[in-house]
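Student: can't give you the sequence, but here's the structure:
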């Protein structure tokens, strides 16, 4: 009798812990009807001793279009969202583990695997937008920058040999920042004035060449034009033999 009571006392915390991790799962009917959840859930429950209840709506774990992407199938990328409770946290970690992925990939109807964990999440990179007028920007670039840089084919033979062309600079990852702040990058501060932005030239250090004087709006127009220039094709990188 004493041994039985002792075992009961020892097992009670484990039973209570298992109950604390029990949770519910909900998913769209299209996913439930495939049988994939009846394939996945019992395997997790057996492994971790957690009871899972499949409900129609508002489960502690929800499959759908929101949350962490876990697998694809039925022309859908399935995501999972969950509460912060211990059971759901354990379940999502298991789904993303190697054994969870193998369980999902192993589900078949006949000889056909309906779902795959081999997913690639597409990252959409927003392209920068500019408020300036690119047509005016081309004219301003030729006027102010064309003395040193090749802007386009119209001044192809007029740039200075040591200065990069606009098309070449468009290959730089930070091209937008370089053009937007060119007036602080050497040698430009010595001969460039941007109205209401740059300080006036020192009286004892006048510019050695005719200064470039533009406004912020004109700079934005130049930026808008530069954004339309295709980056120069520099060919494939050299390979070490």
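Tutor: Everything's here; your move. Treat the numbers as computed from the prediction; the structure is a model and nothing was measured.
Student: only C-alpha atoms for contact and neighbour calcs from this point on.
Tutor: OK.
Student: How about the secondary structure of the spatially most central residue of the chain?
Tutor: Among the residues of the chain, the one closest to the centroid is residue 123, at 4.3 Å (Cα atoms, centre = their mean). Of the three states, residue 123 takes coil according to DSSP: H, G, I helix; E, B strand; the rest coil.
Student: Relative to residue 130, how far out is it?
Tutor: 22 Å (Cα to Cα, to the nearest Å).
Student: If we go by neighbour counts, what in stretch 178-193 is buried?
Tutor: 179, 183, 189, 190, 191, 192, 193 (16 or more other Cα atoms under 10 Å).
Student: Distance to residue 75 for those - can I get that in JSON lines?
Tutor: Shown next, in JSON lines, are these (distance: Cα to Cα, whole Å):
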{"residue": "179", "distance to residue 75": "43"}
{"residue": "183", "distance to residue 75": "51"}
{"residue": "189", "distance to residue 75": "56"}
{"residue": "190", "distance to residue 75": "60"}
{"residue": "191", "distance to residue 75": "59"}
{"residue": "192", "distance to residue 75": "56"}
{"residue": "193", "distance to residue 75": "57"}
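Student: Please convert these to a markdown table, extending it with secondary structure and distance to residue 103.
Tutor: A markdown table is the format used below for those (DSSP: H, G, I helix; E, B strand; the rest coil; distance: Cα to Cα, whole Å):
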| residue | secondary structure | distance to residue 103 |
| --- | --- | --- |
| 179 | helix | 52 |
| 183 | helix | 59 |
| 189 | helix | 63 |
| 190 | helix | 66 |
| 191 | coil | 67 |
| 192 | strand | 65 |
| 193 | strand | 65 |
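Student: Structure two is appended below for comparative analysis:
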């Protein structure tokens, strides 16, 4: 009778045990190249031994909690590419624990210590030099020069020969051309103070409030003329501002 009761209790516990194991399972999708490297066989048992969380690998495209591949957070580099992690099961505690382990010092060291032939096969992802696209300004620079003289010349020196014909506190176009962000400054000059108070860009700027009209004759331009202005400024030689001041 006692034996029968024990068997019944064990039978009742089986579903709960299976459910508990399922809840502590992480399904990891990884391509064949990563399997072939042997890395997963190296790191997964070590993670499971430490945390009692089991990781089961599935094929790419199958239901998964986490994916190792080309997108997501960069983890390590080797086997011909940088491997990234994407967590699909947000809020799933075992998956989050695996993700935290992979990005921890212990996890990173476990990956980089994989050296089946004495030489580590994986490293931390190396920083890549940023590719800076060349800015091409194809506006009409001749139109830009005319607009600069007509619309901007009352405050700024817009040509080297005009450097003495400007408001003293207003930087010349040549000085502005020497700033690293000169293109951005000229692209949006109409929203930089004090320009909004007297500048109107067609189809961009809001009309002046009736109770606050422009204090001077408005500067009115189109976006095409702004592009032309940029093309003109690009032609200018930056002013030589000398070496930075050195403090003692």
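Tutor: Structure received. These figures come from a predicted structure and were not determined experimentally.
Student: Please go through structure 2 and pick out the longest helix.
Tutor: Among the elements of structure 2 assigned as helix by DSSP state H, the one spanning the most residues is helix 2-23.
Student: now that helix: how far from the chain's centre is it?
Tutor: Put simply, helix 2-23 of structure 2 sits 51 Å off its chain's centre (Cα atoms, centre = their mean, to the nearest Å).
Student: same thing with stretch 4-20 of structure 1?
Tutor: Distance of stretch 4-20 of structure 1 from its chain centroid, counting by Cα atoms, centre = their mean, is 47 Å.
Student: Then stretch 241-248 of structure 2?
Tutor: From the chain centre to the centre of stretch 241-248 of structure 2 is a distance of 34 Å (Cα atoms, centre = their mean).
Student: buried stuff in the longest helix of structure 2?
Tutor: Within helix 2-23 of structure 2, no residue is scored as buried using 16+ other Cα under 10 Å.
Student: Equivalent analysis for stretch 133-144 of structure 1, please.
Tutor: 133, 134, 137, 138, 139, 140, 141, 142, 144.
Student: now swap in stretch 156-163 of structure 1 and tell me
Tutor: For stretch 156-163 of structure 1, the neighbour count (16+ other Cα under 10 Å) marks residue 159 as buried.
Student: Am I right that residue 56 of structure 2 is in a strand?
Tutor: Yes: according to three-state DSSP, residue 56 of structure 2 belongs to a strand.
Student: residues in contact with it?
Tutor: Contacts for residue 56 of structure 2 (Cα atoms under 8 Å, 6 or more residues apart in numbering) come out as 25, 26, 27, 28.
Student: wait, which of the buried residues of stretch 133-144 of structure 1 is closest to residue 154 of structure 1?
Tutor: Taking Cα to Cα as the measure, residue 154 of structure 1 sits nearest to residue 142 out of the buried residues of stretch 133-144 of structure 1, at 8.7 Å.
Student: And that closest one, how far from residue 99 of structure 1?
Tutor: Noted for residue 142 of structure 1: a distance of 62 Å to residue 99 of structure 1, by Cα to Cα.
Student: again, but for residue 219 of structure 1
Tutor: As judged by Cα to Cα, residue 219 of structure 1 and residue 99 of structure 1 stand 56 Å apart.
Student: okay, the two: which has more neighbours?
Tutor: Each of residue 219 of structure 1 and residue 99 has its neighbours counted (other Cα atoms under 10 Å); residue 219 has more, 20 against 12.
Student: So the more buried one sits against residue 180, correct?
Tutor: Yes: here residue 219 of structure 1 lies in contact with residue 180, judged by Cα atoms under 8 Å, at a distance of 7.3 Å.
Student: Please name the residues that touch the residue lying closest to residue 56 of structure 1 once chain neighbours are set aside.
Tutor: What sits nearest to residue 56 of structure 1 in space, not counting adjacent residues and going by Cα to Cα, 6 or more residues apart in numbering, is residue 26, at 5.4 Å. Residues counted as contacts of residue 26 of structure 1 (Cα under 8 Å, 6+ apart) are 54, 55, 56, 57, 58, 59, 60, 61, 62, 63.
Student: try 7 Å
Tutor: Residue 26 of structure 1 is in contact with 54, 55, 56, 57, 58, 59, 61, 62, 63, counting by Cα atoms under 7 Å, 6 or more residues apart in numbering.
Student: Show me what the fifth one aligns to in structure 2.
Tutor: Spelled out, that is residue 58 of structure 1. Aligning on TM-score structural alignment places residue 58 of structure 1 opposite residue 61 in structure 2.
Student: Next, count neighbours for its match.
Tutor: Residues near residue 61 of structure 2, counting by other Cα under 10 Å, number 10.
Student: just checking, it is part of a helix?
Tutor: No: counting by three-state DSSP, residue 61 of structure 2 falls outside a helix, being coil.
Student: Residue 30 of structure 2 versus that one, what's the distance?
Tutor: Relative to residue 30 of structure 2, and taking Cα to Cα, residue 61 of structure 2 is found at 9 Å.
Student: Would you map the strands across structure 1?
Tutor: Taking DSSP state E as the criterion, structure 1 contains strands spanning 23-26, 52-55, 61-64, 68-73, 76-82, 108-109, 112-113, 192-194, 212-214.
Student: what would the ones you listed look like in JSON lines with distance to residue 9 of structure 1?
Tutor: Listed next are these as JSON lines, based on distance: least, Cα to Cα, whole Å:
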{"stretch": "strand 23-26", "distance to residue 9 of structure 1": "25"}
{"stretch": "strand 52-55", "distance to residue 9 of structure 1": "25"}
{"stretch": "strand 61-64", "distance to residue 9 of structure 1": "32"}
{"stretch": "strand 68-73", "distance to residue 9 of structure 1": "39"}
{"stretch": "strand 76-82", "distance to residue 9 of structure 1": "32"}
{"stretch": "strand 108-109", "distance to residue 9 of structure 1": "43"}
{"stretch": "strand 112-113", "distance to residue 9 of structure 1": "46"}
{"stretch": "strand 192-194", "distance to residue 9 of structure 1": "80"}
{"stretch": "strand 212-214", "distance to residue 9 of structure 1": "83"}
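Student: Quick check, residue 53 of structure 2 in contact with residue 94.
Tutor: Yes: assessed by Cα atoms under 7 Å, residue 53 of structure 2 is found in contact with residue 94 at 6.4 Å.
Student: what sits in contact with each of the two?
Tutor: With contacts taken as Cα under 7 Å, 6+ apart, residue 53 of structure 2 and residue 94 have 24, 25 as neighbours in common.
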